[in-house]
Every structure is written in C-alpha cells, then in structure tokens.
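**Q** Here's my sequence, what's the structure:
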Amino acid sequence: MFDISVNLTNKQFKKDISTVINRAIKNKVNGMLIISCNLKDSLNAYNITKKYKNYCWSTVGIHPHYANLWENNSINKIEKLLKYKNIVAIGECGLDFYRNFSSQKKQLLAFNTQLELAASYSVPIYLHCRNAFSFFFKILKFWNYKISKIIIHCFSGNKYELEKCLDMNMSIGLSELFFNKKYRIGSINDVELIPKEKLLIGTDSPFLLFKEMYFKIYKKFKGRNEPSLLPNLLKKIVSLREETYSILDIQTEKNAFNIFNLN
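**A** Below you'll find the model as predicted:
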C-alpha cells in the first residue's frame, strides 16, 4: 500500500523520522507522499525525499491556510522546485472556507494560479476542499480538461460532491476523516461509489488519529497518527466494498504509482 498524505515535515516528526519510516515499511507501506503546505515546507519535504529515495516523494504548493503568503514571486519558486525529480505534484492547494485562515480572495488567487501551473507543466494537482465545493467546482470546470491528473485528498463530502468529483475524473483520496461521523457530510456507504481505479488512501499523519475511534492505538502512539497505521484505514474500506484486502492493497498502491508517475 502507499500513503498519499504524510505531513512528515510537521514538528511532531522532528526527532524520529527514520523510526516512523522503518515502522511503515514493517507494516507493508511501500511508499509515501510528503505533502507540503507552503514553500518553506515544500523545500523541507524535498530534502527528506533525498534521504529516502524511491520510498518518499513530495509535493510543492501553498495550502489555502497559507494563501495569505502568496506573492508574485511564488510562481517562480514553485517552478524552480518542480524541476526536482522527487517532487511529483503541485499541492496541497485548494479552498477552505471552514477555517478561513486566509482571505477567500487570496485563496482563490493561489488556487487558480497553481492550477494554471499544473496545466502548464503537465503535473498532477493535489487538492484540498472544505466548505467550499460550489466555488471549487466552478473553478475546476475551466481547468478540468487541461490538467491530466487531479487528486482530492481527505475527501469527506456528500454523495453529490463525490459524484461531481468523479465526473471530473478526479482520483479520490480517503482518510480516517471519511469514517468519522463528527466530520463527514455523506454516508460511509458512499465509498462503494468510488471505482477501484480511482481510489487512494492516506493517513494525513500526524493528524486524524481519532481518540474515540482508536482509543488503545491513540494511547500507544500518544495521539500522533503515522503511516504504519494505514492498514487500519484499508480494513475499514474493505469492510464496505466487495473487493478483498489484498486486491485493494495492490490496487490503491498501483493507482498512486500511476498518478504520480513513480514507475
């Protein structure tokens, strides 16, 4: 299996990255994508991938929470980082009108510009959307056929939003967020609507280890999620679909390698 959403640059991993990666390998996680939230973070993520070649890859981009940091020269900085081999997608970018840590105007500017870059450089785009699907879809309607590979990660929307994403040929990244009734909008049974060729899985480490869902594991890992726990997510997905664990294990990994051109 392949973890498509690891925030390995987070300070919670500062002292034990090697241990975390080795534990993931022991739990049959065969690779991971380090997602970035701003340009400084993107460079730090890339530096980690240099140490763990052919196991860690990363993204470059500005998350909507950090959209207020967007400047005119942000484009040039992203373009420069895109030249590095281990950086395989633009993101995490998108819209978040739930927290609004950045102004909506800045979010829309950063989002549109990063979509334009993904189209220009023919690289996958790695998306975030929360409480902003109406704007999200209007923007993507223009870019949809200009960008070859679109991933929405940590999807937790309703059935209509899921079907709309699939109609736009997006790959759907699921995390524990999808199974937490406190946060999801739709039904967990909506997971059956996702074609297996469009399904991706990720922990969003060190986040999304919910105490009410994994009390013993939460206590053992002191509340920190990590890639070695990805099999727990896959087991939940399998329980709601007709495929077996081994089939989805292989398929989701294959999907990740294909989308991010890791073959």
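
**Q** all contacts plus neighbour counts: C-alpha atoms, from now on.
**A** Fine.

**Q** got the contact list for stretch 235-246?
**A** Residues from elsewhere that reach stretch 235-246, judged by CA atoms under 8 Å, 6 or more residues apart in numbering: 189, 191-192, 234, 248.

**Q** typo on my end, it should be stretch 117-128
**A** Under the criterion CA under 8 Å, 6+ apart, external residues in contact with stretch 117-128 comprise 63-64, 75, 79, 88-96, 115, 143, 146-154, 259-260.

**Q** Kindly write the ChimeraX command that selects the buried subset of these.
**A** This is the ChimeraX syntax for the buried subset of those, where burial follows 16 or more other CA atoms under 10 Å:
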select :63,64,79,88,89,90,91,92,93,94,95,96,115,143,147,148,149,150,151,152,153,154,259,260
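
**Q** Can you list which of the contacts of stretch 117-128 are found in strands?
**A** By the criterion of DSSP state E, membership of these in strands covers 88-96, 150-152.

**Q** Any chance of TSV for those, columns distance to residue 215?
**A** Shown next, in TSV, are the ones in strands among the contacts of stretch 117-128 (distance: CA to CA, whole Å):
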residue	distance to residue 215
88	35
89	34
90	35
91	32
92	29
93	31
94	32
95	31
96	29
150	34
151	30
152	28
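
**Q** Show me which pair in the residues you listed is furthest apart.
**A** With distances taken as CA to CA, the most widely separated pair in those is 88 and 96, at 23.1 Å.

**Q** who's in contact with residue 17?
**A** For residue 17, the contact set (CA under 8 Å, 6+ apart) comprises residue 8.

**Q** List the buried residues for stretch 112-130?
**A** For stretch 112-130, the neighbour count (16+ other CA under 10 Å) marks 112, 114-115, 117-119, 123-130 as buried.

**Q** same check, this time on stretch 159-168
**A** When neighbours are counted by 16+ other CA under 10 Å, the buried residues of stretch 159-168 are found to be 159, 161-163, 165-166, 168.

**Q** what do you get for stretch 19-29?
**A** Residues of stretch 19-29 classed as buried under the neighbour-count rule (16+ other CA under 10 Å) are 21, 23-25, 28-29.

**Q** who's in contact with that stretch?
**A** In this structure, residues lying in contact with stretch 19-29 by CA under 8 Å, 6+ apart are 1-3, 13, 30, 226-231.

**Q** try 10 Å
**A** Residues outside stretch 19-29 that contact it (CA atoms under 10 Å, 6 or more residues apart in numbering): 1-3, 8, 13, 17-18, 30-32, 52, 55-56, 226-231, 249, 253.

**Q** compare with the first, here's sequence two:
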Amino acid sequence: MHLIDIGLNLTHDSFDHDRDQVWQRARDAGVAQAILTGASREHSPLALELARTRPGEWFATAGVHPHHASDYTAECDAEMRALHAHPEVVAVGETGLDYFRDFSPRPAQRKAFERQLEIAADTGKPLFLHQRDAHADFVAIMKDFEGRIGPAVVHCFTGTREELFDCLDRDWHIGITGWLCDERRGQHLRAIVKNIPANRLMVETDAPYLLPRTLRPMPKDRRNEPMFLPHIVEELARDRGEDVAVTAANATATTRAFFRLPGAS
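**A** Take a look at the predicted model:
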C-alpha cells in the first residue's frame, strides 16, 4: 500500500524525541506521504517548517482550530496569510466549529471560521475542516461562501448518517480516522462509511490522538502513530465490503487530486 495520512499532528511534543523514527516506521508500513496539521498560531508555522525538511513527503496545513479561536486577531490573520504564500502549505485549516468543548466562545469560533474561509476564497486552496456538535451553524456558514471556495474535507468525521449525507450533498470530502475502531463511540460509523463515494473518501490517523482501539497488541505508551494508518484502512475496507487494496488505492488517488500532491518517491 502507498497511503497518505491527511491528518498528522507531527508538531505535537510527544514526537519531539523520535520524529524521524516515527516517520521511518510509517514508511515501512506503507505510508508514503502526510499532511501535517497546523491548528494554531504556534503550530501552523512549525508544520510548515517540518514540511520543508522532507519535500515531496510532508506537506502542511495552516489554520486556527476552533479551540483557539479567541486567538484569531488581525495579526493572526496576517500570519496565516503569510504562511499560505508557501507552496508546501496545501490547505486552509484546521478550522471550523466545536460546540462540544467550547474552549473558545461560540461567536469567536464563528468569526475565526469566517476569516479563514475568506483566506480559502482568496487563495483557492482547499479546506481542512473540523466540526463537532455544531453541524447546523457549520453548514450555514459554509453556505454563505458557496461559489467562492474550492474543495473541502471534513476531517475526522464522527457525525450521524444525516450529517454525512448533508456533507456529501455539498460535494465535501470525508476524512476517516481510528474513531471508526472505537466500540464506545464509533459503531455508527461502521454502518455508514460504505455510503461515501470512493472519490470523496480519505484516511488519516490524527496522531498522536485517536489510537485505534482494535490494535493488537496495543502500544504501551498509547500514542497513535502514522504507521497505524494501514490498520484503519483494513477496518474501513471491511466495513465498505471492499478489498483493502481497492480502498487504499482509491483513498490515495482522491487525496492526491484534492491536495494537488505529486506522486510519492
């Protein structure tokens, strides 16, 4: 398999001591490329800095997660726009709404989301989106930008069947993580992932978060890594009733087209 992890938080400090080894393990497992998530004023520049160390293998997003929306000032907007001048930054985000945690006030979340949608409209770059417990407001804000923004992926989709079809009806892409493997929270996903068209489906680990609970043996440190992406793809293929090679090849082709990535070396 030649897989692409579209959501890898490689700037996380849990990777500081062994980042190169983490990536070598991923490469050995068949993960050829990754999109490094930029989700704050602090980590978006770091994602770009890392991406530039492995041209053709690592790429970056630049954005401000709704948890950090209170930090989205005019100066922050200028910083994000400067990051998007670099070709290694291939998407706007992680941005969106999160009403589950409400770490930033909801009006601040909506404002920061709108400002980043403006960046997507101005740059033509695709969107890397986050939504949790905020579907109605999320869809309404996106609708305000119809015709101005390009493709969008709802990263780490965890929503209902109805929410999935809402996203698909709007031609949005869907990112599936190890949430699928969580018997406590992800069982409903197993029944609906087969409805995602192959040209709308992408895969991701969201590492170091969301370690797949079906892994055996479980890593002692409970840290998720990109090398576990094939395990997610195997589970996903089974739920879709597909051969693993088909799911993998389609997800990779879809990802390359969406982010306009070169082929892996």
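
**Q** So which of the contacts of stretch 235-246 of structure 1 sit within strands?
**A** In strands, judged by DSSP E, none of the contacts of stretch 235-246 of structure 1 are found.

**Q** Quick check: the farthest pair among the residues you listed?
**A** 189 and 248 (16.4 Å).

**Q** Compare these two and say which one has the larger neighbour count.
**A** A direct count of neighbours by other CA atoms under 10 Å for residue 189 of structure 1 and residue 248 places residue 248 higher, at 22 against 12.

**Q** Could you measure from that one over to residue 196 of structure 1?
**A** Here residue 248 of structure 1 is placed at a distance of 7 Å from residue 196 of structure 1 (CA to CA, to the nearest Å).

**Q** what number of residues lie near residue 56 of structure 2?
**A** With neighbours defined by other CA under 10 Å, the count for residue 56 of structure 2 comes to 17.

**Q** The aligned partner of it in structure 1: what secondary structure?
**A** Taking TM-score structural alignment, residue 56 of structure 2 has residue 54 as its aligned residue in structure 1. Taking DSSP: H, G, I helix; E, B strand; the rest coil as the rule, one finds residue 54 of structure 1 in the coil state.

**Q** these two touch, right, residue 54 of structure 1 and residue 31?
**A** Yes: counting by CA atoms under 10 Å, residue 54 of structure 1 touches residue 31, with 7.7 Å between them.

**Q** that's a strand at residue 58 of structure 1, yeah?
**A** Yes: according to three-state DSSP, residue 58 of structure 1 belongs to a strand.

**Q** wouldn't it be in contact with residue 37 here?
**A** No: Residue 58 of structure 1 is beyond contact range of residue 37, at 11.0 Å (criterion: CA under 10 Å).

**Q** post-alignment, the biggest helix by length in structure 2 versus structure 1, mean distance?
**A** Of all the segments assigned as helix in structure 2 under DSSP state H, the longest by residue count is helix 106-123. Following superposition, helix 106-123 of structure 2 is found to deviate from structure 1 by 0.7 Å on average (mean CA distance after the TM-score superposition for structure 1).

**Q** Onto which residues of structure 1 does that helix map?
**A** Under TM-score structural alignment, the alignment places helix 106-123 of structure 2 onto residues 104-121 of structure 1.

**Q** Run the chain-centre distance for that stretch.
**A** 17 Å (CA atoms, centre = their mean, to the nearest Å).

**Q** And for stretch 249-259 of structure 2?
**A** Mean-position distance between stretch 249-259 of structure 2 and its chain equals 13 Å (CA atoms, centre = their mean).

**Q** Likewise for stretch 147-160 of structure 1?
**A** Between the centre of stretch 147-160 of structure 1 and the centre of its chain there are 10 Å (CA atoms, centre = their mean).

**Q** how about that stretch, which residues of structure 2 does it hit?
**A** Using TM-score structural alignment, the match for stretch 147-160 of structure 1 in structure 2 runs over residues 149-162.

**Q** Now do stretch 225-233 of structure 1: distance from first to last residue.
**A** Start-to-end span of stretch 225-233 of structure 1 (CA to CA) is 12 Å.

**Q** And residue 27 of structure 2, what's its match in structure 1?
**A** Under the alignment (TM-score structural alignment), residue 27 of structure 2 maps onto residue 25 of structure 1.

**Q** give me the element its match is part of.
**A** helix 17-26 (DSSP states H and E).

**Q** mean per-residue distance, that helix to structure 2?
**A** With mean CA distance after the TM-score superposition for structure 1, helix 17-26 of structure 1 averages 0.7 Å from its match.

**Q** after superposition, how close is stretch 134-142 of structure 1 to structure 2?
**A** Once the two are superposed, stretch 134-142 of structure 1 sits an average of 1.0 Å from its aligned residues in structure 2 (mean CA distance after the TM-score superposition for structure 1).

**Q** Report the buried residues of stretch 52-62 of structure 1.
**A** Buried residues in stretch 52-62 of structure 1, defined by neighbour count with 16+ other CA under 10 Å: 55-62.

**Q** For the spatially closest residue to residue 155 of structure 2 that is not a sequence neighbour, which residues are in contact?
**A** Among residues not flanking residue 155 of structure 2 along the chain, residue 175 sits closest, at 4.5 Å (CA to CA, 6 or more residues apart in numbering). Under the criterion of CA under 10 Å, 6+ apart, the contact list for residue 175 of structure 2 reads 5-7, 128-129, 153-158, 200-206, 251, 255.

**Q** With residue 3 of structure 2 instead?
**A** With contact taken as CA under 10 Å, 6+ apart, residue 3 of structure 2 is in contact with 26-27, 29-34, 202-204, 226, 229-230, 233, 248-253, 255, 264.

**Q** same thing but at 8 Å, please
**A** Neighbour list for residue 3 of structure 2: 30-33, 229-230, 248-249, 251-252 [criterion: CA under 8 Å, 6+ apart].

**Q** The alignment partner in structure 2 of residue 169 of structure 1: neighbouring residues, count only.
**A** Using TM-score structural alignment, the partner of residue 169 of structure 1 in structure 2 is residue 171. By other CA under 10 Å, the residues close to residue 171 of structure 2 number 13.
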